[in-house]
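> From the sequence below, what's the structure:
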Amino acid sequence: MMPSPACNNSLEGKPSFAVRLHQLLSESKTIAVVGLSPKVHRASNGVAAYMQAVGYRIIPVNPREAGKMLLGQYCYASLQEAAVHHQIDIVDCFRNTDDMLPIALEAILVAPRCLWMQSGVINNDAASIAEEAGMFVVMDRCLKIEHQRYLSNLCQFNESC
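Alright, predicted model coming up:
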């Protein structure tokens, strides 16, 4: 059976997408959530609260909420401001597709392991520049769902998931 294109983002000589994703989620500790909303009914809040509950440090990034506490954490206006105080492993983006290129450019300055674009967000230009800068890029996937899949042993590195 051929792997599905969504799980087969591997490059020649590199581990498969599934293996890389499992490593990322297992080894990362800090997630900057760009566009984190204080509203509990918003996906950004629910995903961030889940990731916090399973042990990740959440760093809120939202210029409209800067200086406030979101999920018990100080909210920063930008990734660069957050990076002065925290080593960021994953930049999880709850922003529109058109907003992703400037976020990717800022992420390059912060140098996280991963630029993650949530479900429905696909920006190939942002992905290309982030990958060229050495980041692992995930597009059009929910961090919470992927965490449940890969760290709950539901996928077990099966390339066809």
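
> rest of the way, CA atoms for contacts and neighbours
Noted.

> Which strand or helix spans residue 40?
With the criterion set as DSSP states H and E, no secondary-structure element contains residue 40; it sits in neither a helix nor a strand.

> tell me the contacts of it?
Residue 40 sits next to residue 46 when contact means CA atoms under 8 Å, 6 or more residues apart in numbering.

> again with residue 104
By CA under 8 Å, 6+ apart, the contact set of residue 104 is 115, 126, 127, 129, 130.

> Of those, which belong to helices?
Among the contacts of residue 104, the subset assigned to helices under DSSP state H consists of 126, 127, 129, 130.

> Format these as TSV; extra columns: neighbour count.
Compiled in TSV, the ones in helices among the contacts of residue 104 are given as follows (neighbours: other CA atoms under 10 Å):
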residue	neighbour count
126	21
127	22
129	16
130	25
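
> Could I get the full set of strands for this protein?
Listed from the start of the chain, the chain has strands (DSSP state E) covering 30-34, 57-61, 69-70, 73-74, 90-93, 114-117, 136-138.

> closest one to residue 8 among those?
Go through the strands of the chain one by one with CA to CA and the one that ends up closest to residue 8 is strand 136-138, at 11.7 Å.

> residues near residue 152, how many?
The local packing count at residue 152 equals 10, with neighbours defined by other CA atoms under 10 Å.

> Alongside the first, I'd like the structure of this one:
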Amino acid sequence: MPLTRDDDIARLLRETRTIAMVGASDKPHRDSNRVMAWLIEKGYRVLPVNPRITGEHVHGEYVWRELSQIDVPIDMVDCFVNSDHVGAIVDQAILAGAKSVWMQLGVIDEAAAARAEAAGLEVVMDRCPKIEIPRLGVEPVAAQG
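Below you'll find the model as predicted:
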């Protein structure tokens, strides 16, 4: 069952350092671009994943084609995609050894969430970290030491 309790979501956000953002955009007006910039400002390392702009850079980070290419441990996979695409991303997150999957506002896939949880990943669904971090009073990563 996806995390719904505020203290569980706050703990997950405090424990997270590296986020792979699938569906990251290089367009400044897109929500994924703004959320990525905000998370970086809060001290998270955000690795953009988008096959359409692979090899480019967004907010100073190289854009990866898929999760399997990333050679650093991934704490969270943030899914900025339509719900019908999230199942494949969850499967990649499991194979990549991610610790959690975060499905953005409006992104819901109960079957994918169940697969992730069965593989030991924590899941947050239909929420945005840019909203949850200030709402829950989570300290920025940089302030956590």
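
> And residue 5 of structure 2, what's its match in structure 1?
Under the alignment (TM-score structural alignment), residue 5 of structure 2 maps onto residue 17 of structure 1.

> Neighbours of its match, how many?
Neighbour count of residue 17 of structure 1, defined by other CA under 10 Å: 19.

> one step back: looking at the ones in helices among the contacts of residue 104 of structure 1, which one is closest to residue 153 of structure 1?
The shortest gap between residue 153 of structure 1 and any of those belongs to residue 127, at 27.5 Å (CA to CA).

> Including mean neighbour count and distance to residue 44 of structure 1, could the strands of structure 1 go into JSON lines?
Listed next are the strands of structure 1 as JSON lines, based on neighbours: other CA atoms under 10 Å; distance: least, CA to CA, whole Å:
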{"stretch": "strand 30-34", "mean neighbour count": "24", "distance to residue 44 of structure 1": "8"}
{"stretch": "strand 57-61", "mean neighbour count": "27", "distance to residue 44 of structure 1": "10"}
{"stretch": "strand 69-70", "mean neighbour count": "18", "distance to residue 44 of structure 1": "11"}
{"stretch": "strand 73-74", "mean neighbour count": "14", "distance to residue 44 of structure 1": "14"}
{"stretch": "strand 90-93", "mean neighbour count": "26", "distance to residue 44 of structure 1": "9"}
{"stretch": "strand 114-117", "mean neighbour count": "26", "distance to residue 44 of structure 1": "12"}
{"stretch": "strand 136-138", "mean neighbour count": "20", "distance to residue 44 of structure 1": "16"}
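
> Let me have those in TSV, adding distance to residue 107 of structure 1 as columns.
Listed next are those as TSV, based on distance: least, CA to CA, whole Å:
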stretch	distance to residue 107 of structure 1
strand 30-34	10
strand 57-61	12
strand 69-70	21
strand 73-74	19
strand 90-93	7
strand 114-117	7
strand 136-138	11
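
> Tell me the one of the contacts of residue 104 of structure 1 nearest residue 44 of structure 1?
Taking CA to CA as the measure, residue 44 of structure 1 sits nearest to residue 115 out of the contacts of residue 104 of structure 1, at 15.3 Å.

> Pull the contacting residues for that closest one.
Neighbour list for residue 115 of structure 1: 90, 91, 92, 93, 104, 107, 127, 130, 135, 136, 137, 138 [criterion: CA under 8 Å, 6+ apart].

> circling back to that earlier point, tabulate the ones in helices among the contacts of residue 104 of structure 1 (JSON lines), appending distance to residue 29 of structure 1.
JSON lines is the format used below for these (distance: CA to CA, whole Å):
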{"residue": "126", "distance to residue 29 of structure 1": "23"}
{"residue": "127", "distance to residue 29 of structure 1": "22"}
{"residue": "129", "distance to residue 29 of structure 1": "24"}
{"residue": "130", "distance to residue 29 of structure 1": "20"}
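
> If we only consider those residues, which is nearest to residue 8 of structure 1?
Once CA to CA is applied, the member of those that ends up nearest residue 8 of structure 1 is residue 127, at 15.7 Å.

> Map the closest one onto structure 2.
Match for residue 127 of structure 1 (TM-score structural alignment): residue 113.

> wait, what's in contact with the closest residue to its match other than its chain neighbours?
With CA to CA, 6 or more residues apart in numbering as the criterion, residue 113 of structure 2 has its nearest non-adjacent residue at 6.3 Å, and that residue is residue 123. With contacts defined as CA under 8 Å, 6+ apart, the neighbours of residue 123 of structure 2 are 1, 2, 3, 100, 101, 102, 103, 113, 116, 117.
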